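[1] Okay, predicted coordinates and the sequence, questions at the end:
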Amino acid sequence: MTKPKIFIDGESGTTGLQIHSRLNGRDDIELVSIETSKRRDATERAKLINAVDIAILCLPDDGAREAVSLVSSLGVKILDASSAHRTAKGWVYGFPELNPGQRQKIANARFVSNPGCYPTGFLACVRPLIAKELLPSNFPITINAVSGYSGGGKNLIQKYDSFHEQQTTATSLYPYGVYGLQFGHKHVKEMHEYSGLASPPLFVPAVGDFEQGMLVQVPLPLWTLEHPPSGKVIYDAIADHFQGEKFVQVAPLADATLLRDGTFLDVMALNGTNIVQVFVFANDNTKEVLLVAQLDNLGKGASGAAVQNLNIMLGFPEELGL
C-alpha cells in the first residue's frame, strides 16, 4: 500500500520543527523535504506542494498565502498552521472538539486551518456555554492569558535569549510582558468567529519567562445576569460538551476546589502533551466563575493539534504520533 506523502513547508521554524519531530520515524507516512538551499525557491516549493498528499504550512501569514497560490494539483490537501486562513471562506477550522460534526468537516476538507494556541484554550472554555445558552451571545467576555515565549516564534525567542545573556546575578529579574495593548490581536477574529459571541472578546495576552506552556483565564461575573447559572451547571455543561474526548479534558470540580484553596496552577504542567485541560472555579455566593484552560502552546496549541488534524485528514487514528 502506498504511503501518503507529507511535505512541511517551513519545517525549520518553531512549529515546523515540532511537527517534523512528531512525524519523523512514523512508518505509515512518507515525509518529503526540500533542500536547505531551495527553501525560498518558489518553483521548487510549488513542485513539492503539488506532488504530495498533504502539505503542512508552517510559515508567516504572507508566506502561507503565497504557498496556497502555488497549489495547482486537485489532489493535494493543505493544512495551514499560520493564522492566515483561520476565518477564510472555504477553509475548515481545525479544532475537532469544537462542535459536533467538526471532525467530519476536517476529514472531508481539502483546506484546513490549524487553530491558534490562545483561541484553543479560550474556545474550550467558552464555546460550550454559548452553545448551551448558559451565557448570552452579548455577554462581555474578557480574556487574561500568559504563554511561554516560544509562542512568539523565532524573533521573540531570540529576544529572550539576548535578554538573559545580558543579565548578571545582581541584576537578574524575571520579565513578564503584557502585549497586544493596541487591541485587535490577530487571534481575536477567530475567537469571535467560532465562540458564537455577538462581539469580539477583550483579549489581554502576556508572555512569561519560560519557554512553553500556557494558561488562558476567562472570568465570568455571572451576577450581571438576571438568572445566573451555578458553578456546577457551568461545569456540567463544559464536561458534557467534551465527554469522551481524549485531548480536551475537564478537571473534576473537586480538583478546582483544592486549587482554589491554595495550590498554584502550573502553567507548564501539560508541556509535551496534546492536551488542553479546563478548570472551573466557582463561588455561588458572589455569583462569580473563573474558567482556566491549561495547555502547551507548542502542543495542542500548535504542532500537536496539527498532527491530530493531519491524522483526521488521512483517516488515521487521531492519537498517532501524539
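    Sure thing, it's come through.
[2] contacts, neighbours, all on C-alpha from now
    Fine.
[3] Which residue ranges of the stretch 51-200 of the chain form helices?
    Remark: helices assigned in the stretch 51-200 of the chain by DSSP state H, counting those that start in this stretch are 61-69, 102-108, 117-131, 153-166, 188-195.
[4] another one to put next to it:
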Amino acid sequence: MMSQMPKIFIDGEYGTTGLGIRQRLGNLPVQVCSIPVEQRHDMKVRLDMMAQVDLVVLCLPDEASRESVAAIQSLSGHQPKVLDASTAFRTHPDWVYGFAELDLGQAEKIKSAPLVANPGCYSSGAIALLHPLVKAGIIAKDYPLTINAISGYSGGGKQMIASYEVTKDAPPFMLYGLSLQHKHLPEIVHYAGLSREPIFVPSVGNFPQGMIVSVPLHVDTLSNNANIDDIKQCLQQHYADGNVVSFVDEVPAKVSGDHLALTDQMELHVHSNVRQDMVVLTATFDNLGKGASGAAIQNIRLMLGV
C-alpha cells in the first residue's frame, strides 16, 4: 500500500529534465528522496533507495535506463512504479505511453500502470497533431508526411546550453538530424498510427525554452475528401477538455517558438491560405514543459494519485 506521503526518487536528478522535475515536485504533496551527488553512479546505493520509494523517475541515457529497470525488476518484495524519460521503452509493449491526451482512457492506463514511458518533446507535438487525424481517416497511414520542428537550446542539454549562454559560440539557427534517423521517429510512427515513416527535420534556435512542431499538407491529398473544417473539427473534438493540450481556432498571424515557454501547456493551430487548398498544422509548447518535465509531472500526478 502506498504511504501517506508518496516517496519519489529521481535517478538522474542533476540533468536538465531531472532538475525540472525536482523543481516542479515542490508543488506536490510528495517526499523527494535523494542520494549524495558523489554516489549517483553507485548502483547499490541507488537500488537501496529504489527499494524504499513508491515511484522511481529515470532521467538517464537509454542504456543506463535499461540497467536501472533491470535492477528494479530484480528486487524481491516491494517494487516501485517507474516513469522513464529516455527513449528506451517508449514503444515497448509492456510500457504505457505517458501522453495522457492520446486517447480517451489513456490517463486511466497511466494511473494504473507500473511502467510508464514519458514522451519525447518533438514526438509530443507531432503525435498531438497527427494521431487524431490518422485515427479519423483524414490523413492516410501511408501519407508522405514532412514534419518540421524548432526547439529552444535547453533541449540539447548542459553542453549546448553552455555554448549559447557561456562561450556564446553557437549559431543563431541550426538544422540537425539530417541523417533523417532521429531517435523520436519510432514513437511518432507508432503512436501517430503511421505505416510510412515521415521526413522529420528538427532544428535549434537561439532562445532558451519553447518549441514549434509543424506539419504542412495539401488539402487535395487528404483522405475521404476531407477539408480544413474537417481537420479543425477533429482536433477540437479530440482535445475538447483543453486542460493541457488545446485546439485554438483563432489563428495567429505569427507563431513564436517561446510563446508557451515556462508553462506546461500545448496549443494546436490550423493555418491555411486564402484558396483553402494548403494547410500547416502547428503545435506550440515548452520543450522542457509538456515536452519533458511538465509531462513527467502530469504522469507522476496520475501514477501516485496526487
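    Cool, got the structure. Here the structure is a predicted model, which is why all the values come from computation and not from measurement.
[5] So which of the helices of the stretch 51-200 of the first structure is nearest residue 313 of the first structure?
    Residue 313 of the first structure sits nearest to helix 102-108 of all the helices of the stretch 51-200 of the first structure, at 4.5 Å, using C-alpha to C-alpha.
[6] Kindly spell out which helices and strands sit in contact with the closest one.
    Where contact means 3 or more C-alpha pairs under 8 Å, 6 or more residues apart in numbering; DSSP states H and E, helix 102-108 of the first structure is packed against strand 92-93, helix 304-314.
[7] The helices of the stretch 51-200 of the first structure: which one's closest to residue 4 of the first structure?
    That would be, of the helices of the stretch 51-200 of the first structure and by C-alpha to C-alpha, helix 102-108, which comes in at 14.8 Å.
[8] which parts of the closest one are buried?
    103, 105-107 (16 or more other C-alpha atoms under 10 Å).
[9] and if you look at stretch 16-33 of the second structure?
    16-22, 25, 30-32.
[10] Any chance of a markdown table for the helices of the stretch 51-200 of the first structure, columns distance to residue 211 of the first structure?
    A markdown table is the format used below for these (distance: least, C-alpha to C-alpha, whole Å):
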| stretch | distance to residue 211 of the first structure |
| --- | --- |
| helix 61-69 | 23 |
| helix 102-108 | 30 |
| helix 117-131 | 14 |
| helix 153-166 | 8 |
| helix 188-195 | 23 |
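[11] out of those helices, which comes closest to residue 233 of the first structure?
    helix 117-131 (9.8 Å).
[12] Which elements pack onto that closest one?
    Packed against helix 117-131 of the first structure, as judged by 3+ C-alpha pairs under 8 Å, 6+ apart, are the following elements: helix 188-195, strand 214-221, helix 231-241, strand 276-283, strand 288-295.
[13] residue in the second structure matching residue 89 of the first structure?
    Residue 89 of the first structure maps onto residue 93 in the second structure when the alignment is built from TM-score structural alignment.
[14] Could you check how far that match is from residue 190 of the second structure?
    Using C-alpha to C-alpha, to the nearest Å, residue 93 of the second structure is found at 11 Å from residue 190 of the second structure.
[15] Would you mind telling me which of these two has more residues around it?
    More neighbours surround residue 190 than the other of residue 93 of the second structure and residue 190, with 15 against 8 (other C-alpha atoms under 10 Å).
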